[in-house]
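Peer 1: my questions concern the predicted model and sequence given below.
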Amino acid sequence: MSQSIAAHPDRLLPTDPGTRRIARALLERVQDLPILSPHGHVDAAVLEQDTPFPDPAALLVSPDHYVTRLIHASGVPLGRLRASSDAAPGSRSVWREFCAAWPLFEGTASGYWLRHQFETVFGLHHELSAETADATYDAINAKLQEPGFRPRQLFKDFNIEVLATTDDPLDDLASHRAIAQDPTFHGRVLPTFRPDQYLDIAHPRWQANVERLIGAAGDGGTGYAAYLTALENRRRYFLEHGAVSADHGVRTPATLKLDAAEAARLFDRARSGQATAQDRDDFEAHMMYQMARMSVEDGLVMTIHPGSYRNHHEPTFNAYGADTGHDIPFAVNYTEAIRPVLQDFGTAKDFHLVLFTLDETVFSRELAPLAGFYPSVYLGAPWWFLDAPDAMLRFRAAVTETAGFSRSSGFIDDTRAFCSIPARHDTSRRIEAAFLARLVAEHRVSEERAHEIIVDVVDSSPRRVFKL
């Protein structure tokens, strides 16, 4: 039987033999370094409680919008891919749909990650197909029943040192506290302050969220001033529980500095249900300015993830809710949008602002020049649709000539799929080795220096940027 492509030692490395030799040595330098994951969406309770993983479909298919969206595009209704809802088909049926659709994933990042998981995590060496669906389901399901195949053991086996979650500002962080106090848990699980539903006045639960926020943390005050106080207090609570960053999944990267009176008027109009679309944009942009101000004061790293048209297909949203595969990127403008923040805080001591994008046209045009001047600005790693091998190579090629290597965040896996974390970080390390090997082969960087750079990119950069 031929070697699995997921096990090939030279996967993603350059095809030229000389350049590949350089890349192999670079990869070996970082291959066994611990995983640092400063932004992701794994539930801390899964690690605290060491919850067994569900069946193969509920673990690997139904919750993964990378997977379900492409199968849906081939004509399969999403209802046939839902293994976890009351009205869902059986998990084995969902797995059969997935296996029948497996050829669709050739050449995709999802296909690459899944192959890596099947090979290295589940020990599955058979190619998926409609004919092997039941056999592969049974093989993975048997693995999931093993006592050693639990989240805590995998956390150790994956060599994860730091894993950040994404958390509601009013979360009590009990799971994080329990993990931090558990002497048997090796590694760090850090909360991340994610206030989107408290800043976006168009969110359907914004008014209720604000009432709860002010009531819980507003120090007995009312109105806009108490709202700011409550956000500051909850940020402080997160810091006390190990948080290093505040993340913002905004529609655009717009920022706006308003005086307190105008901001209070917008806030009051929103609470009374009288806000216009322009009010929504202005208030969210102003609150992004306020989040930057707070980060300067309390030290939380500020990360911005803009440019996704959420829930693009309304019938799908109505039927299945958010995060079901129909969030679509759109173009963004960073240079003007982020300027109000950078005017006041771009050179502020210890302020770290990590800028992500789904619009790769801004890599070289806007983000690299911004990171190449402002001490506060760092380049967020390729994210979501762009955390794929060729897109990651395009990112490096686009930004390095202007911003070098030192201004990037290090890899961000941004995943809910716990078992995919090693595959994603391995992919990134191979891409960094491939890119650096080309520079060495072209005599643009010495091989000795390339070995220093790849360690910095993989390990030192995330520690430095996210204050780990």
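Peer 2: Okay, I see it.
Peer 1: please count neighbours and contacts with C-alpha atoms only from this point.
Peer 2: Noted.
Peer 1: so which residue is smack in the middle of the chain?
Peer 2: The centroid of the chain falls nearest to Asp414 when counting by CA atoms, centre = their mean (1.8 Å).
Peer 1: and that one, how far is that from Asp350?
Peer 2: Counting by CA to CA, to the nearest Å, the separation of Asp414 from Asp350 is 24 Å.
Peer 1: same check on His425?
Peer 2: Taken as CA to CA, the span from His425 to Asp350 is 27 Å.
Peer 1: just want to know which of these two has more residues nearby.
Peer 2: Neighbours per residue (other CA atoms under 10 Å) separate His425 from Asp350, with His425 holding more: 21 against 18.
Peer 1: so that one sits right up against Thr415, yeah?
Peer 2: No. Look at His425 against Thr415 with CA atoms under 8 Å: they stay out of range, at 11.1 Å.
Peer 1: give me the common contacts of those two.
Peer 2: Common contact partners of His425 and Thr415 (CA atoms under 8 Å, 6 or more residues apart in numbering): none.
Peer 1: contacts only, for the nearest residue to Thr108 once chain neighbours are set aside.
Peer 2: In this structure, Thr108 finds its nearest non-sequential neighbour in Ala388, 7.8 Å apart by CA to CA, 6 or more residues apart in numbering. Ala388 is in contact with 108-109, 382, counting by CA under 8 Å, 6+ apart.
Peer 1: this is the comparison structure:
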Amino acid sequence: MTSVTVPQSSQAVVDAAGHRDPDRLLPADPRTRSIARALYERVAGAPIISPHGHVPAEWIADDTPFEDATSLLVSHDHYVTRLLHASGADLGALGVGGAPTDPRAAWRTFADHWHLFAGTASGYWIAEELSGVLGIEVDLGPDSGDAVFDLIAEKLRRPEFRPRALFERFGIEVLATTDDPLDHLDTHRRIAESGFGGRVIPTFRPDRYLDPDAEGFTAGIDRLLGATGEAATFSGYLAALENRREHFIRAGAVSADHGIEDPETFDVDPDEADRLFHAVMSGAADAAQRRVFRGHMLLQMARMSVDDGLVMTVHAGVVRNHSSSTFRSFGPDSGHDIPRQTDFVRGLRPLLERFGLERDFHLVLFAVDETVYSRELAPLAGFYPSVYIGAPWWFLDAPDAMARFRSAVTETAGFSRGSGFIDDTRAFLSIPARHDTARRADAGFLARLVAEGRVTEGAAGNIIEDIVGPQPRRVFKL
């Protein structure tokens, strides 16, 4: 182990000897912790099922070595860059949005501000990655930034730290990417034909082709119709989307993902839908018409999922690109998407009236508004056979938020109506850290139920084993 003299870290992920606490995140009460430890050990080494995420398929197909610590751990991690930005760091200097940057200088900025991440989920995950994945037992800080940067660079030159080797080391059984409907998916074909043992599957993400307010919407529809040879009518538009969904299914896709602000649906008749289609394509549609069209297309996506079997996942309640200035400078996905209140019950009622009782339809609902967990999502999933509660997502995928999630949904919907954990990340090295966090959080929650006499220890063991493997396989039809 490399020795560097640095100030004592404020994040007690590793002890003074450089060893991670084996009971990290488990309950503090000794009896409950003992139960949690036994439950966690049942699933600690279980394979990782990752049915929704954003790791580029090219990383696996090309097995290209990661470049440096900054591009690996900082530039593409919005949890990291947004907090640095809030503290005065320049996003461009961090490499956000593909901006040219000096990787070492950007890493120094991160190291100088490492204390800001104490207690945050991103701070915990990165500490896990440094220690558990990269084997670097050096406290990060202003005095050690360069040393840690060099240690990471040395690791990344080794073959065992290339993407495919890490995929196997992490025990990933299934990894889903997120892909544009017009993607040719040749990268996935190359992975499948390469003899690689891991399963990497695409996910159909049609948002930009469904929302008239999306940038380049009409040009995108023109490309969609041109690629499929369909007519510029509403029925042709639907047929084009169905064509591309079939293309994804042939490539191994099991789900279609929808990132929306409002979980709102409308059921309109075909003639009205055709009129709306021509209005939005011509630019004549007003805000109310665009809203109805957008909501009707979400309902149409449910109809297609009933027909072709793709699981429908809905990530709702985020105001995208909240800072117009940042968007103009760095583009989308640059750290300023902000959660807002949502209404699933009224918004999704037209969709559920049509398809909610379809037993082969799987609708997984993710929220960033914690108030909907007990009020809306658990009751919906506790009645509709098609509805599943998405795991804590984004700002809510931290240990304390996971515990709140379990408390909010379990008393109404139990454990069986969940999706299993979803890491939803592009930060490849954080995948095992995030799944381990979820396993520890669930072990702690279940241990409390055992200690309070609410479930038996044997039942708790069966539940945690189901959550980690069989449950996501069932929900995502794997």
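Peer 2: Sure, I can see it. All values derive from a computational prediction rather than experimental measurement.
Peer 1: what's the span of stretch 316-330 of structure 2 from first residue to last?
Peer 2: 23 Å.
Peer 1: give the aligned range of that stretch in structure 1.
Peer 2: The alignment of stretch 316-330 of structure 2 onto structure 1 (TM-score structural alignment) spans residues 306-320.
Peer 1: just the buried positions in stretch 288-302 of structure 1, please.
Peer 2: Residues of stretch 288-302 of structure 1 classed as buried: 288-296, 299-302 (neighbour count, 16 or more other CA atoms under 10 Å).
Peer 1: how about the contacts made by the closest residue in space to Gly187 of structure 1 that isn't next to it in sequence?
Peer 2: Spatial nearest neighbour of Gly187 of structure 1, chain neighbours left out: Glu161 (4.8 Å); criterion: CA to CA, 6+ apart. By CA under 8 Å, 6+ apart, the contact set of Glu161 of structure 1 is 34-36, 186-188.
Peer 1: among those, which are in strands?
Peer 2: 35-36, 188 (DSSP state E).
Peer 1: could those go into TSV alongside neighbour count?
Peer 2: TSV is the format used below for those (neighbours: other CA atoms under 10 Å):
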residue	neighbour count
Ile35	21
Leu36	24
Arg188	16
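Peer 1: redo those as a markdown table? Include distance to Arg29 of structure 1.
Peer 2: Listed next are those as a markdown table, based on distance: CA to CA, whole Å:
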| residue | distance to Arg29 of structure 1 |
| --- | --- |
| Ile35 | 14 |
| Leu36 | 16 |
| Arg188 | 24 |
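Peer 1: and of those residues, the nearest to Cys99 of structure 1?
Peer 2: Top of the list for closeness to Cys99 of structure 1, among those and by CA to CA, is Ile35 at 30.0 Å.
Peer 1: next one: the residue nearest to Thr108 of structure 1 from Ala423 of structure 1, what distance?
Peer 2: 11 Å.
Peer 1: go on, Pro34 of structure 1?
Peer 2: Using CA to CA, Pro34 of structure 1 is found at 13 Å from Ala423 of structure 1.
Peer 1: so for those two, which sits in the more crowded spot?
Peer 2: Between Pro34 of structure 1 and Ala423, counted using other CA under 10 Å, the more crowded position is Ala423 (20 against 16).
Peer 1: show me what that one aligns to in structure 2.
Peer 2: In structure 2, Ala423 of structure 1 lands on Ala433 (TM-score structural alignment).
Peer 1: what distance do you get for that match to Thr109 of structure 2?
Peer 2: Distance from Ala433 of structure 2 to Thr109 of structure 2, by CA to CA: 23 Å.
Peer 1: same check, this time on Ser325 of structure 2
Peer 2: For Ser325 of structure 2, the distance to Thr109 of structure 2 - CA to CA - is 22 Å.
Peer 1: same question for Leu299 of structure 2.
Peer 2: Counting by CA to CA, the gap from Leu299 of structure 2 to Thr109 of structure 2 is 46 Å.
Peer 1: do Arg42 of structure 2 as well
Peer 2: Counting by CA to CA, the gap from Arg42 of structure 2 to Thr109 of structure 2 is 40 Å.
Peer 1: how about Leu91 of structure 2?
Peer 2: 11 Å.
Peer 1: equivalent analysis for Asp143 of structure 2, please.
Peer 2: Counting by CA to CA - Asp143 of structure 2 and Thr109 of structure 2 are separated by 12 Å.
Peer 1: out of the two, which sits in the more crowded spot?
Peer 2: Legend: neighbour count by other CA under 10 Å for Asp143 of structure 2 and Thr109, higher for Thr109 (19 against 16).
Peer 1: show me what that one aligns to in structure 1.
Peer 2: That one, Thr109 of structure 2, aligns with Glu97 by TM-score structural alignment.
Peer 1: now do Ile389 of structure 2
Peer 2: Aligned partner of Ile389 of structure 2 by TM-score structural alignment: Leu379.
Peer 1: do Ile201 of structure 2 as well
Peer 2: Using TM-score structural alignment, the partner of Ile201 of structure 2 in structure 1 is Leu190.
Peer 1: ok, that match - how many residues close by?
Peer 2: 28.
Peer 1: for Asp167 of structure 1, see how far away it is.
Peer 2: Leu190 of structure 1 is 10 Å from Asp167 of structure 1, by CA to CA.
Peer 1: for Thr252 of structure 1, same thing?
Peer 2: Distance from Thr252 of structure 1 to Asp167 of structure 1, by CA to CA: 21 Å.
Peer 1: and if you look at Pro56 of structure 1?
Peer 2: Distance from Pro56 of structure 1 to Asp167 of structure 1, by CA to CA: 26 Å.
Peer 1: now do the contacts for the nearest residue to Arg234 of structure 1 once chain neighbours are set aside.
Peer 2: In space, not counting the residues next to it along the chain, Arg234 of structure 1 is nearest to Pro169; the distance is 6.2 Å by CA to CA, 6+ apart. Residues in contact with Pro169 of structure 1 (CA under 8 Å, 6+ apart) are 193-195, 231, 234-235.
Peer 1: which residue lines up with Pro169 of structure 1 in structure 2?
Peer 2: With TM-score structural alignment as the criterion, Pro169 of structure 1 matches Pro181.
Peer 1: how about the helices of the stretch 301-450 of structure 1, start to end?
Peer 2: 314-320, 339-345, 362, 368-371, 389-403, 421-441, 447-455 (DSSP state H, counting those that start in this stretch).
Peer 1: need the contact partners of the shortest one.
Peer 2: By CA under 8 Å, 6+ apart, the surrounding residues in contact with helix 362 of structure 1 are 332-334.
Peer 1: so who does the aligned partner of Ser406 of structure 1 in structure 2 touch?
Peer 2: By TM-score structural alignment, Ser406 of structure 1 lines up with Ser416 in structure 2. With contact taken as CA under 8 Å, 6+ apart, Ser416 of structure 2 is in contact with Gln471.
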